[in-house]
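Chemist: coords below, sequence missing:
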């Protein structure tokens, strides 16, 4: 099992001057201690994730302070951008990092984000598959034709030339269909447990492997990474006490997660109709549910079983989402325990070989 760090929260509305302190310090920790990658997202128009509107810029900054760890977009929302610009920007990241750039592609979620796009929200998946192909061709040095506003045709070849001859790509997957399409493409997969469980994720991973095989790709290759909320410490009771309030605040800022929790309780309702007391009751129940079976929240010892369950479900890498806790010192203090978990899991795998 590989371990990487994932960033998704990050309140961009504050006026503090060290907004990216946790990102920078934890990135250097990951680079020193054998973590596989750093994932930074693309988020727009919301305090939740507002630190991260452009993963290419974030990864370019991380390239300057790291040496080994892979730099991944998690994700680039393809329909919001011209594929030429995606190819150009990430070729720069590849050069700045000496060949460590990777991209997870997504079709987009929020309708409001599409004020940045000339494409319709309803067409977003078709646009994503079309433009991924264009980006891959440009990355390889191929030319494409484009017309300017007057209808004149130009032949375009992007620069700078990237270090890696092929761009390592991922697809952000939730539905069965997307898992299958990712397998056909031969791409890696970025998944999560935000709206599901390991039991529901495992069949999708099998569909992915089967699709790889049918398309002529080695079904054993291709990495499935799973974004997982992560906070570890020395004592389970202390960790739960530390995490409860930050996690409640985190979920309050992400109504999609809260509604998923409600559905998990058998409540097919809109949270717009909930009172504050109702939401607080839901949070009390939901946080405990997230800690048990959907996250790495606990100690290295208590979390090892979840890692083994993830491996059995077909997960190859756990992308540890660490910034849902808004206290940088607490998060950094927990990273050595995450390193311990990673080492325990690796030692266990070696002993079973």
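Modeler: That came through fine. What you see is a predicted model, and the numbers here were worked out from it, not measured in a lab.
Chemist: could you use CA atoms for every contact and neighbour count after this?
Modeler: Will do.
Chemist: name the residues that touch the host helix or strand of residue 95?
Modeler: Residue 95 is located in helix 83-96, with elements delineated by DSSP states H and E. Applying C-alpha atoms under 8 Å, 6 or more residues apart in numbering, the contact partners of helix 83-96 are 56, 59-60, 63-64, 100-101, 131-132, 134-136, 138-139, 158-164.
Chemist: mind listing what's buried in that helix?
Modeler: Using 16 or more other C-alpha atoms under 10 Å as the test for burial, helix 83-96 gives 83-84, 86-96.
Chemist: okay if I get the residues you listed as CSV plus distance to residue 302?
Modeler: Below are the buried residues of helix 83-96 laid out as CSV (distance: C-alpha to C-alpha, whole Å):
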residue, distance to residue 302
83, 44
84, 46
86, 41
87, 42
88, 44
89, 41
90, 39
91, 41
92, 41
93, 38
94, 38
95, 40
96, 39
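Chemist: this is the comparison structure:
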């Protein structure tokens, strides 16, 4: 069971002062967060790609490379790379370089993205949303498999027996499929035999269990070894020494972020009752003291089949020292509890 952190490197206004920090400051802060996550024993840190004013990381590989030489063991991944509007050759090259700098710790989580700003920015049409992703994941996997590539698609120039360099340290650079929870994306990941990262950010996480089963059935149908497949959860959360303190600290920024996004997407108003329901044991917010958060993660592992849990923190802008403390508690208090309990559970099943 792997435990890690996801960040979109947000730069929304401070809830109390209204001040918006610079992109440069937030980028430096997130490098500190990655270094701390490594030091406290977390397994993975993911950076999301965005092309909006309120997010600072347009290129996850650059941010992760800044932290690569400052860390020793933590795996470094995008979360996600918006593959539909990216050149797969350049994506592979960027992460192969990250893999070299980190000595074999790079990963890619490829997705279609929940925002669409990158499409007009890079000259792609939204009517090709799905087709672009299908072509690009095919090419990305082909580059991973072979140093020399011959490929032809409908949206980029063909490649005729050309080498793609540099090559990564890892024999097979890990590529995950990021999904918002649609059946089609789960089936696609299963048929390709790729690990699946689910954005479990609302509702009851137990409702994702049938989706995981669908993913595994698709993988088995395609001839892949289901026992080797990983399933991850990207879930919003926050850890403090006391559950009520954690809830009170995390609510203002979460409410701001949810309602800002909700205005764009037509969601209902997010208030404290919505928040408290989501942080209940059956909800999708992992907010509380270390024991509370650990038990929710353990429940997710046992009943949904998640093998990697990534906590998205912070949502919106929070004081940096509180974010660092949450990461520290996740690594030193939550992760050991989860690993110990899951190890016992696995042993009992055998």
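Modeler: Yep, it's here. Just so we're clear, the structure is a prediction, and the values are computed from it rather than from any experiment.
Chemist: now the TM-score, please.
Modeler: The TM-score (TM-score structural alignment, normalised by the length of the second structure) is 0.86; 329 aligned residues with a C-alpha RMSD of 2.4 Å.
Chemist: how far apart are the helix holding residue 95 of the first structure and its match in the second structure?
Modeler: When the second structure is overlaid, helix 83-96 of the first structure sits 1.4 Å from its aligned residues on average, using mean C-alpha distance after the TM-score superposition for the first structure.
Chemist: pull the residues that contact stretch 214-229 of the second structure.
Modeler: The contact list for stretch 214-229 of the second structure, computed with C-alpha under 8 Å, 6+ apart, reads 183, 186-195.
Chemist: re the thing from before, which residue numbers in the second structure go with the helix holding residue 95 of the first structure?
Modeler: Counting by TM-score structural alignment, helix 83-96 of the first structure pairs with residues 88-101 of the second structure.
Chemist: what segments of the stretch 101-250 of the second structure are strands?
Modeler: Assigned by DSSP state E, counting those that start in this stretch, the stretch 101-250 of the second structure shows strands spanning 106-111, 148-151, 159-163, 175-179, 196-199, 231-239.
Chemist: which ones are touching residue 242 of the second structure?
Modeler: Neighbouring residues of residue 242 of the second structure by C-alpha under 8 Å, 6+ apart: 288-289.
Chemist: return the subset of the contacts of helix 83-96 of the first structure lying in helices.
Modeler: If you go by DSSP state H, the contacts of helix 83-96 of the first structure have 56, 59-60, 63, 131-132, 134-136, 138-139 in helices.
Chemist: which PyMOL command selects the buried ones in the residues you listed?
Modeler: Burial among these is assessed by 16+ other C-alpha under 10 Å; the matching PyMOL selection reads:
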select buried, resi 56+59+60+63+131+132+134+135+136+138+139
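Chemist: now the ones in helices among the contacts of helix 83-96 of the first structure in TSV, with distance to residue 79 of the first structure?
Modeler: Shown next, in TSV, are these (distance: C-alpha to C-alpha, whole Å):
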residue	distance to residue 79 of the first structure
56	16
59	20
60	22
63	26
131	8
132	10
134	12
135	12
136	15
138	17
139	18
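Chemist: and which of the ones in helices among the contacts of helix 83-96 of the first structure is nearest residue 168 of the first structure?
Modeler: Among these, residue 136 lies closest to residue 168 of the first structure (C-alpha to C-alpha), at 9.4 Å.
Chemist: nearest residue to the closest one in space, please, no chain neighbours.
Modeler: What sits nearest to residue 136 of the first structure in space, not counting adjacent residues and going by C-alpha to C-alpha, 6 or more residues apart in numbering, is residue 167, at 6.7 Å.
Chemist: and the equivalent of the one you found over in the second structure, how many neighbours?
Modeler: Counting by TM-score structural alignment, residue 167 of the first structure corresponds to residue 173 in the second structure. Applying other C-alpha atoms under 10 Å, we find 21 residues neighbouring residue 173 of the second structure.
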